[in-house]
Every structure is written in structure tokens, then in C-alpha cells.
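S.K.: Mind folding the following:
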Amino acid sequence: MTTPCSEGPSTGGRFAGKVALVTGGARNIGLAIAVRLAAEGAAVAVNGPDEQEAAEAAAALRDGGARAVACPGDVSDPAQVAACVARAVEALGGLDVLVNNAAAAMVGRGHLFDLDPADWDRSFAVNARGTFLCTVAAARVMPAGAAVVNISSVGATRAHRSAVAYDASKGAVEATTRATALELAPLGIRVNAVAPGPVINDRYELLDAAQKHARVRPVPLGRMGDGSDVAAAVAFLSSPDASFITGQVLTVDGGLTAQIRPPGTDPSLDRPAPDPAHTVAGQPQGPAS
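M.R.: As a prediction, this is how the structure comes out:
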């Protein structure tokens, strides 16, 4: 498990006095989000399907000075979701931010003809149903001014190869984001989503150097994202700085989805970036006299 950073919580941060629940918060992007919210003053409830892992993540946050509890459970199960929300409210005193990060990460990846309906169902059970269940349970106890942030994927709008179930479920997450934003707006609860692109996680770390390079090559900013990139976007959308933003999806992908064709598809256009010191109005300068 990735360990939280050593930076302690801020007593005067944007989330001072607030309580956040992060589903799937014990590892990877979810843990980075929990760490970021805690660093800005939030008390954090860490959800995850593995009880020990969630407990370890919460303990690590407490070691860093934050108030934190574990509320393990399967987000696709209404009873477990209700228990998790109740645990967060009872232990931490309320609920102001919900981050729906829990995901079945590309289960059953393969060709469409080989997709097991059970893998389709599991993708939707965790990614879409879980988002719905957690949002409803949290919204029942949230005050006006609260925020929900759903973690989607660039796969919701730009298909991965051989990931039909995952991409379809993330498309459902984005549709749910817009619909629930309208439903909860009269209560003063905002709902938005963050759609990460290529982000370093446990699976990425298992790749060899050539595979890692292949993942980075299409990204215009020239690097993989990491959990802190996504966490920063989540913190913004959860904060009063985004008080007039709801029903939106913020893409965090290093420019990946801004391009029509990635590098390598048209070699005549693949060239090194110009040196700003040797260009004028975008035109290369001649040799210095």
C-alpha cells in the first residue's frame, strides 16, 4: 500500500472542520485523494472492500495528524453502504464531501465476443450502482454546501481497446453525475466528476520499461499522471472555490484526449519541441550573427 505523505493536516485549510468519505480510499488514486483532503484539514473516512487495508490507510492518516476512521464495505451492497455512511457520521460528526472513487478496474478485459456477462455486471455493480448508492446515502445526511465528486475515466468518452464493460460503466457514472447534480441542486449539494487519463498505479508499476514508455508516448505533457494530480482536481471541485460548478466533468489527462491522432500515426509531424529561446512569433530564427 502506498503510504501517505508526511505533510500533516492544515488546521486552517479549505476543509477545516469538514468530514470527507472516500470510497476505494485505501490505495492508489483513492488514497492520494484521502491524503490531500486530510492535508487541507478534513477528517476522512476511508472505505475499501478489504477491512485490513482500509484500517491501515486510516491509521496512516491518523499518524499524520488527521482525524480518520475506516468504514470498509462493498459499495454495490445497499446495507454495507448505509453502514459505512453511518460510521463516518457517527465517528467524525457529519459528512460534507463524498468522493465516489471505488471501481472495478477493467474486470474481464478482452474482445467483445469474449466478454462474460458476469464481468459486465460487476463493472456496473461497483462503478455505476456503487456511485448511485453512495450518493443517495450520503446526500440524505449532507448539509447545504456539501459536495460529491465522482471518479470517471477518459474511457467514458474515448474508448479503450478491449474494455467495453469498464468504459460503458464510466459513461454511466458521467450521466449519473449530471442527473444527480440536477436532483441535488435544490438542496445546495453540488455533484461533479473527475475523469483521469493515464495515472501511475499498482498495475503500472508491474510493467517493464518499454511498456511504460508506450503508455507515456501519446501524452502531450510527456509524463504519466499520478494520484496527486487527480487529488488536486477533486479537492478543487469539493471546495468552496467551485461553489458555482455542478454537473460537470473535469478531465485530468495531460492533454491525451485533446488530440485527434497520437504521436507515431503521422511521422512527418513527429519532431522535437522547438526551443523557445530560438523562435520569434513561432518561426525559427537563423544562426546568431
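S.K.: From here on, just use CA atoms for contacts and neighbour counts.
M.R.: Fine.
S.K.: after the lengthiest helix in the chain comes which helix or strand?
M.R.: Counting residues, the longest helix found in the chain (DSSP state H) is helix 164-184. The helix or strand immediately downstream of helix 164-184 is strand 190-196, counting by DSSP states H and E.
S.K.: on that earlier part again, remind me what the longest helix of the chain packs against, helices and strands.
M.R.: Applying 3 or more CA pairs under 8 Å, 6 or more residues apart in numbering; DSSP states H and E, we find helix 164-184 packed against helix 117-123, helix 130-139, strand 147-151, strand 190-196.
S.K.: of all those, which gets the most neighbours per residue?
M.R.: strand 147-151 (a mean of 28; mean count of other CA atoms under 10 Å).
S.K.: For it, which helices and strands make contact with it?
M.R.: Short answer (3+ CA pairs under 8 Å, 6+ apart): strand 147-151 packs on strand 97-100, helix 164-184, strand 190-196, helix 227-238.
S.K.: distance between the ends of stretch 20-28?
M.R.: 17 Å (CA to CA, to the nearest Å).
S.K.: Next, the residues that contact that stretch from outside, please.
M.R.: Residues from elsewhere that reach stretch 20-28, judged by CA atoms under 8 Å, 6 or more residues apart in numbering: 1-2, 30-34, 37, 42-49, 53-54, 56-58, 75, 85, 88, 95-103, 201-202, 227.
S.K.: Also stretch 227-240?
M.R.: The contact list for stretch 227-240, computed with CA under 8 Å, 6+ apart, reads 14-15, 28-33, 36-37, 97, 99, 146-149, 192, 194, 196, 199-201, 242, 245, 250, 252.
S.K.: Just the buried ones out of those, please.
M.R.: Burial by neighbour count, 16 or more other CA atoms under 10 Å: within the contacts of stretch 227-240 this picks out 14-15, 28-33, 36-37, 97, 99, 146-149, 192, 194, 196, 199-200, 250, 252.
S.K.: all strands for the protein, in order.
M.R.: 19-22, 43-46, 68-70, 97-100, 147-151, 190-196, 249-252, 279-280, 283-284 (DSSP state E).
S.K.: Here is the second sequence; please produce its structure so I can put it next to the first one:
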Amino acid sequence: MTAFQPPLTGRPLTRQHAIVTGASRGIGAAIAVGLARAGANVVINYRQNAEMAESVAAICRKFDVSAITLQADVSRADDVNRLIETATVHFGAPAILVNNAGVAHTGLLLDMTEQEWDMLMSANLKAPFLCTRAILPHMIRQQYGRIINLSSIWGLAGGSCEVAYSASKGGVIAMTKALAKEMGPSGITVNAVAPGAIQTDMLGHLSDEDLQMLAEETPVGRLGTAEDVANAVTFLALPSSSFLTGQILSPNGGYVT
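M.R.: Next up is the predicted model:
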């Protein structure tokens, strides 16, 4: 028996508490809404834009759940500890952590500065480490947890002119697989979602022609949506997904197989 039993309704995450980092817009916002739709109370973390985060919380509350916003730079240990402690005081022990916050970088490796490399690694790899380390004692005590990390197809396959980004997201995949082995005996699953080309601000640097070409190169014939990623995250968060751990689920429309 798991610590959380799905209710006899269409809301399998009822009475569970989730933290989503970087949830004020884009994929993170869609994930927060998806978890709320499934019945979870949601902590919406943001770094800068409080107004956008609150608008996401308002949408979540329409599903008759509690939703709060908490500011934190999740690449900073003090901020992360405050985020987890505040969320726990407000909701109780978190059952779901989604490490979504991250940044992108496009350019030749030769042109990349050491400062840019460090910033990318801090945002994309150090932040999931800090958040996971802070939340694990709570999950271990209750012998239940769902940790879901956001990677990328470039973490799987590597992307030209995205060497640092690919390296950081590949590190997320390695961390996911290793931690899943550590946490399995504690009833905690650790998985990653590695999206393909998703129509968000991260593709804002591409022209309409480039976006059209990318859609045509994707076997399903379209770019992904934030909701496509949110659906994958919600699936991995379910109590019934207890035998899935150390896995990389890649909603990419067949672009990478």
C-alpha cells in the first residue's frame, strides 16, 4: 500500500501537494495547471514575475484546489530551503516535486564564456540538485514521493550550437537514473521528461520559416505544446505510476526515437 491512495473520482492527485519550480509561464505553468486539474494543491515557484505567477495560481484554484506562489531563485541553497520549508508549513509534506526551472543558450561553444557556462549549469543542473536534496527528508519520512525532472531531447541526442544546454540536460538525465536507484527502497520514484520542440518562449529566437521547418521535420507534423509536456508530467506523478522510475519520457512527436 502506498501512502496516498487515489480517490474514487477523476482526480487521482487529490490530497497531494506539489511544488513546481519556474511555474509562472510556459511549460511550468501548464504543469501546475495540469496537476491542479488532477486534484493536487500546488506551490507555484517563480523568480521574478509575481504577477504572472499569481495568474497561474488563479487558474489552478478554479479546479477547487489550494494554490500559492513563492518567490525563490532555485539555484541558491538559501532560497531553496526557504521555498521547501514555507511550502511544507503551508500544505504539509510535499508528495510531488517538479524541477522545471531552467534556461536555454544557443551559440558556438567557442564563443561561450566561462560565466555563461556556469550560469547555465547552475540554473539547469544545480537547481534540481538543491531542490531535490531539500525535499528528500520529507519524502523519506512519509515513504512516498514523485520527483520529476525536466530535461530535453538535446540531453538525449545532443544539439549543435547547444553544447552547454545539452550537457546540462544530459546531466539531469544521469542524475535522474542514479537517484531512482537510491530512492526506490523509500517508495520515491524519480523520472525525467525530455520534451522535443515545444512552442514556448524558448523558441522565440526562431523565425516563422524555421518553426515551420521544425514542424515539418517532426513525424506528427506539428510542434509540441506546453500541455503535451504537462500531460507526461501528470502521468508520472500519479500514484498508479509507482513501477516507473529511472525512466526518461520524451514527448517529441517522433523527432528523436
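S.K.: closest to Gly65 of structure 1 out of the helices and strands packed on helix 164-184 of structure 1?
M.R.: When those are compared by CA to CA, strand 147-151 sits nearest Gly65 of structure 1, at 23.7 Å.
S.K.: how close does that closest one sit to structure 2?
M.R.: In the superposition with structure 2, the aligned residues lie an average of 0.4 Å away from strand 147-151 of structure 1, counting by mean CA distance after the TM-score superposition for structure 1.
S.K.: That strand vs helix 164-184, what angle?
M.R.: 170 degrees (axes from the mean of the first three to the mean of the last three CA atoms, to 10 degrees).
S.K.: orientation of strand 147-151 of structure 1 relative to helix 130-139 in degrees?
M.R.: 170 degrees.
S.K.: so how far is strand 147-151 of structure 1 from its chain's centroid?
M.R.: 9 Å (CA atoms, centre = their mean, to the nearest Å).
S.K.: Next up, the contacts around Arg76 of structure 2.
M.R.: 127, 130.
S.K.: measure it to Leu125 of structure 2 for me?
M.R.: Arg76 of structure 2 is 12 Å from Leu125 of structure 2, by CA to CA.
S.K.: Next up, the contacts around the residue nearest to Leu256 of structure 1 when sequence neighbours are not counted.
M.R.: Among residues not flanking Leu256 of structure 1 along the chain, Val219 sits closest, at 5.0 Å (CA to CA, 6 or more residues apart in numbering). By CA under 8 Å, 6+ apart, the residues touching Val219 of structure 1 are 253-256, 262.
S.K.: re earlier: need the strands of structure 1 in JSON lines (columns: distance to Ser162 of structure 1).
M.R.: As requested, these are exported to JSON lines (distance: least, CA to CA, whole Å):
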{"stretch": "strand 19-22", "distance to Ser162 of structure 1": "28"}
{"stretch": "strand 43-46", "distance to Ser162 of structure 1": "31"}
{"stretch": "strand 68-70", "distance to Ser162 of structure 1": "34"}
{"stretch": "strand 97-100", "distance to Ser162 of structure 1": "24"}
{"stretch": "strand 147-151", "distance to Ser162 of structure 1": "21"}
{"stretch": "strand 190-196", "distance to Ser162 of structure 1": "18"}
{"stretch": "strand 249-252", "distance to Ser162 of structure 1": "22"}
{"stretch": "strand 279-280", "distance to Ser162 of structure 1": "43"}
{"stretch": "strand 283-284", "distance to Ser162 of structure 1": "42"}
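S.K.: Quick one: closest of these to Leu133 of structure 1.
M.R.: strand 97-100 (9.9 Å).
S.K.: got CSV for the helices and strands packed on helix 164-184 of structure 1, with distance to Ala233 of structure 1 too?
M.R.: Shown next, in CSV, are these (distance: least, CA to CA, whole Å):
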stretch, distance to Ala233 of structure 1
helix 117-123, 24
helix 130-139, 18
strand 147-151, 10
strand 190-196, 7
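S.K.: Please report the distance of the residue nearest the centre of structure 2 from Ile148 of structure 2.
M.R.: Nearest to the geometric centre of structure 2 sits Asn100, at 2.9 Å (CA atoms, centre = their mean). Plainly put, Asn100 of structure 2 is 8 Å away from Ile148 of structure 2 if you go by CA to CA.
S.K.: try Ala36 of structure 2
M.R.: 16 Å.
S.K.: ditto for Ala194 of structure 2
M.R.: Ala194 of structure 2 is 11 Å from Ile148 of structure 2, by CA to CA.
S.K.: Thr86 of structure 2 now?
M.R.: Distance from Thr86 of structure 2 to Ile148 of structure 2, by CA to CA: 20 Å.
S.K.: among the contacts of stretch 20-28 of structure 1, which ones are buried?
M.R.: 30-34, 37, 42-49, 53-54, 56-58, 75, 85, 88, 95-103, 227.
S.K.: on that earlier part again, can you check which of the helices and strands packed on helix 164-184 of structure 1 gets nearest to Arg158 of structure 1?
M.R.: strand 190-196 (11.0 Å).
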